[in-house]
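A.B. asks: make a model of this:
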Amino acid sequence: MAETKVIGGSQDVQSNNLQKSRISLSRRQTELIAGLSAGFSTTVVTHPLDLIKIRLQLSIADINGANNKRFGSILGILNKINEDAVANYNKARLKPQQTRRGLEALNNYKSTHLVRQFYRGITPNLVGNISAWGLYFTLYAEFKSMITTGSSTINYFSSSTLAGISTSLLTNPLWVLKTRILASSRNDSKAYKSITDGVISILRKEGILSFWRGTIPSMFSVFQGSLQFTFYDNFKNYTQKRYETDQLTTAQYIYISATSKIFSMSIMYPSQVVRSILQNYEGKSKDERTIRSAVKHLWSKEGIRGFYKGISANILRVVPATCITFVVYESVKNRLTQLEKEETP
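C.D. replies: From the prediction side, this is the model:
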């Protein structure tokens, strides 16, 4: 009996050691997993609003002035999405489906085709956001630990700026593909059919450097992220000190993240519009692909309002998106940290 207990105890020790080895994560791994989880959750929930925002940014007021009416352009975009969904639904009913039985059944519903239209371009958006947020949170934590200054505000701003520049340069090709796919309907003759089709088309017609169009305006967006993280960490530290706690509630994370995002976005939004225009310039001459030409085009066509096209849809998108991002990030990070502490003897 004694021998049996020893063997059982040995097995328990081995099992505990195996469990510890599975849960033990480095700080980098914790940041990466939390960032990836945040990017995935945010993209899936807010992709339809992202699609509407990009199409608004790329819209030009027509001759009849339809876009001058408040929300007129939003209704036009929604009507176009609905028309495309109906057209695809009618095509699906007329031709035999060469898909799995489950997909054949789904094709018989208009709602299926409507969802597909709203989630056009979800793949590059998912890949881009998951990669970007995973890289950003990881690099942000690394730079914060590397940079030593007497001011926490300077540390937050410089760390987030360096993380943003690095992430922007690495992921810009994905944003070019995402912008062009979301800007067009599946039924458009020149629309990219897939990521692979988009990559091949850009390489053949425009060259590899086209994947980094809009990089300079993206740098302005980096400063928006820097402002956001500076606001966020300062608000977070203030709230933690005020309530004397290291772990805030979900409601507090939502309030802090939403406030920091609205402040930073209001300051830097015009750079997003210019970036979308530059990334969508396909088949244009080099003289028409510059920041100056994009700004001149916006100003001559629509004035100052042109630089804030899509901001209403963007507010509806980024506020819940930011809240989801930071709540998921902080929750996953806190949970992983808590698991590590529970398993540490």
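
A.B. asks: going by C-alpha atoms from here, please, whenever you check contacts or count neighbours.
C.D. replies: Noted.

A.B. asks: for residue 39, give its distance to residue 171.
C.D. replies: 13 Å (Cα to Cα, to the nearest Å).

A.B. asks: can you tell me which residue is spatially central in the chain?
C.D. replies: residue 129 (4.1 Å; Cα atoms, centre = their mean).

A.B. asks: the residue lying closest to it once chain neighbours are set aside sits in which helix or strand?
C.D. replies: Nearest in space to residue 129, with sequence neighbours left out and distances taken as Cα to Cα, 6 or more residues apart in numbering, is residue 39 at 5.2 Å. Per DSSP states H and E: residue 39 is located in helix 27-57.

A.B. asks: in that helix, which residues are buried?
C.D. replies: Neighbour counts over helix 27-57 (16 or more other Cα atoms under 10 Å) mark 30-43, 46-57 as buried.

A.B. asks: which neighbours do residue 39 and residue 171 have in common?
C.D. replies: Common neighbours of residue 39 and residue 171 are listed as 131-132 (criterion: Cα atoms under 8 Å, 6 or more residues apart in numbering).

A.B. asks: residue 163 versus the spatially closest residue to residue 160 that is not a sequence neighbour, what's the distance?
C.D. replies: Nearest residue to residue 160, sequence neighbours excluded (Cα to Cα, 6+ apart): residue 226, at 4.9 Å. The spacing between residue 226 and residue 163, counted by Cα to Cα, is 9 Å.

A.B. asks: what does residue 213 give?
C.D. replies: 20 Å.

A.B. asks: next one: residue 235
C.D. replies: 20 Å.

A.B. asks: compare these two (neighbour count), which wins?
C.D. replies: Shown here are residue 235 and residue 163; by other Cα atoms under 10 Å, residue 163 has more neighbours (25 against 19).

A.B. asks: wait, doesn't the more buried one sit right on residue 143?
C.D. replies: Yes - using Cα atoms under 8 Å, residue 163 makes contact with residue 143 at a distance of 7.4 Å.

A.B. asks: which residues touch the residue nearest to residue 129?
C.D. replies: Listed by Cα under 8 Å, 6+ apart, the contact partners of residue 39 are 126, 129-134, 325.

A.B. asks: among those, name the ones in helices.
C.D. replies: 126, 129-134, 325 (DSSP state H).

A.B. asks: one more, so I can put them side by side:
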Amino acid sequence: MLYDTASTTKAWWRDPAVEFAAGSLGGFCAKFVEFPLDTVKVQLQTQAPRGGRGGSSLDAFHHIQSLVVREGPAVLYRGLPMPLVGTMVEMACLFATFGQVKSLLFGRRTEPLTTWEIASAGGVSGCFISFILTPIELIKCRMQVTTKARYKNTGDCIAQAFQRDGLRGFRTSIHRRDAQFPRFSTCGCFLVKGIVPTMWREIPGTASWFATYHVSLDYLRGDKADKKSDWDVIAAGALSGIAYNGAFYPADTVKSLVQTHPTHRRSMDVVKEVYALHGVGGFYRGFPPTILRAIPANAVLFYTYEEVRDFLSHVFQ
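C.D. replies: The predicted structure is shown next:
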């Protein structure tokens, strides 16, 4: 058989490959589910709020209605190609990295990891994945908040981002600070513009995401430690999405504002400005659609991930 040699030699690539494939397909399915509400979330985050409020569910649905009436249903999926591919890469790398970090930090122990150990591995994985996410989300956010006339397509958005915030600007930011670039930082390069708030979100967020999923799944399985039902996975996935998005949403708002602003702004400047103008509520614009999308998206993600992983593990055993 095709995998006899790999099985007898305990191929080093087998577990990472399974995690990579399962995470990739999970991310693909989840992105289709969540993207329309993600578009609404980004637009609510980056527009001026009324009365300093963080936004309500009614605001979100009114915004969806106005978008569809004004530009058609396709507007809710504007900019999808880049984040779709990006999410597949992100989830593939995240699950593969999480597995490798667990092995490096804690070895291949037979006993279950503690919640703190899972969270630690998740945090390290989140730090790594931030460098992949930052340029992907910059393009996604810019496509989501602009009109049809601004960018012809995703490729045009990438070209304009590179032209405006490219590697030349990155070198300039390192070697000089003059009147032309009074607040220019290393985040000027579009590959890392918004990396700081992305890490604010991803390191603790990914830690809580993995920890919540594993704790919830263990609780729901109860005495059936070696078995898990589909509904256990779906419920645990939904809870992990709430934990990730609910606790660290302000960092996501700061990231969106940094990445969609036409000039180069420091993350702390954005934090101070939002708080001064709108108070705490300013950091929670677009929060309702975020939670609404997080529940089904993460349920679908983990369900797909577990199914694909179980299938591939059986194939490669």
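
A.B. asks: overlay them and tell me the TM-score.
C.D. replies: Once the chains are laid over each other, their TM-score by TM-score structural alignment, normalised by the length of structure 2 reads 0.82; 286 aligned residues with a Cα RMSD of 2.6 Å.

A.B. asks: going by distance to residue 343 of structure 1, which of the contacts of residue 39 of structure 1 wins?
C.D. replies: The nearest member of the contacts of residue 39 of structure 1 to residue 343 of structure 1, counting by Cα to Cα, is residue 134 at 25.3 Å.

A.B. asks: report how many residues lie close to the equivalent of that closest one over in structure 2.
C.D. replies: Matched to structure 2 by TM-score structural alignment, residue 134 of structure 1 sits across from residue 92. As a burial measure, residue 92 of structure 2 scores 25 neighbours (other Cα under 10 Å).

A.B. asks: wait, residue 236 of structure 2 touches residue 209, no?
C.D. replies: No - contact criterion Cα under 8 Å: residue 236 of structure 2 and residue 209 do not qualify, at 10.0 Å.

A.B. asks: what about residue 248 of structure 1, which SS state?
C.D. replies: coil (DSSP: H, G, I helix; E, B strand; the rest coil).

A.B. asks: how about residue 224 of structure 2?
C.D. replies: coil.

A.B. asks: now for it: which residues touch it?
C.D. replies: No residues are in contact with residue 224 of structure 2 under the rule Cα under 8 Å, 6+ apart.

A.B. asks: redo that, cut-off 10 Å
C.D. replies: residue 218 (Cα atoms under 10 Å, 6 or more residues apart in numbering).

A.B. asks: show me what it lines up with in structure 1.
C.D. replies: So residue 224 of structure 2 corresponds to residue 244, using TM-score structural alignment.

A.B. asks: which parts of the stretch 101-250 of structure 1 are helices?
C.D. replies: Secondary structure of the stretch 101-250 of structure 1, counting by DSSP state H, counting those that start in this stretch: helices at 101-106, 110-118, 122-146, 152-183, 195-205, 215-243, 250-279.

A.B. asks: returning to that earlier point: matching residues in structure 2 for the helix holding residue 39 of structure 1?
C.D. replies: Aligned by TM-score structural alignment, helix 27-57 of structure 1 falls on residues 15-45 of structure 2.

A.B. asks: between the ones in helices among the contacts of residue 39 of structure 1, which is nearest residue 184 of structure 1?
C.D. replies: residue 126 (17.8 Å).

A.B. asks: pretty sure the closest one is touching residue 42, no?
C.D. replies: Yes - taking Cα atoms under 10 Å as the definition, residue 126 of structure 1 is a contact partner of residue 42 at 9.1 Å.

A.B. asks: how much space separates the residue nearest to residue 129 of structure 1 from residue 118 of structure 1?
C.D. replies: The gap separating residue 39 of structure 1 from residue 118 of structure 1 is 19 Å, by Cα to Cα.

A.B. asks: likewise for residue 130 of structure 1?
C.D. replies: Computed as Cα to Cα, the residue 130 of structure 1 to residue 118 of structure 1 distance reads 19 Å.

A.B. asks: repeat that for residue 321 of structure 1.
C.D. replies: From residue 321 of structure 1 to residue 118 of structure 1 the distance is 16 Å (Cα to Cα).

A.B. asks: who has more neighbours out of the two?
C.D. replies: Neighbours per residue (other Cα under 10 Å) separate residue 321 of structure 1 from residue 118, with residue 321 holding more: 26 against 21.

A.B. asks: excluding its backbone neighbours, what's nearest the corresponding residue of structure 2 for that one?
C.D. replies: In structure 2, residue 321 of structure 1 lines up with residue 297, judged by TM-score structural alignment. Of all residues not flanking residue 297 of structure 2 in the chain, residue 30 sits nearest, at 4.6 Å (Cα to Cα, 6+ apart).

A.B. asks: which residues does the one you found contact?
C.D. replies: Contacts for residue 30 of structure 2 (Cα under 10 Å, 6+ apart) come out as 84, 87-88, 293-294, 296-304.

A.B. asks: just the buried members of those?
C.D. replies: Looks like the contacts of residue 30 of structure 2 have 84, 87-88, 293-294, 296-304 buried, using 16+ other Cα under 10 Å.

A.B. asks: and those residues, which is closest to residue 117 of structure 2?
C.D. replies: residue 302 (20.0 Å).

A.B. asks: residue 214 is in contact with the closest one, correct?
C.D. replies: No - applying Cα under 10 Å as the test, residue 302 of structure 2 and residue 214 come out as separate, 11.0 Å apart.

A.B. asks: now do the shared contacts for these two.
C.D. replies: 233, 236-237, 240.

A.B. asks: possible to save those as a markdown table with neighbour count and distance to residue 107 of structure 2?
C.D. replies: Putting those into a markdown table (neighbours: other Cα atoms under 10 Å; distance: Cα to Cα, whole Å) gives the following:
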| residue | neighbour count | distance to residue 107 of structure 2 |
| --- | --- | --- |
| 233 | 27 | 25 |
| 236 | 25 | 25 |
| 237 | 29 | 26 |
| 240 | 28 | 25 |
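
A.B. asks: which ones are touching residue 171 of structure 1?
C.D. replies: Shown in contact with residue 171 of structure 1 (Cα under 10 Å, 6+ apart): 127-129, 131-132, 135, 211-212.

A.B. asks: fine, thanks again, bye for now.
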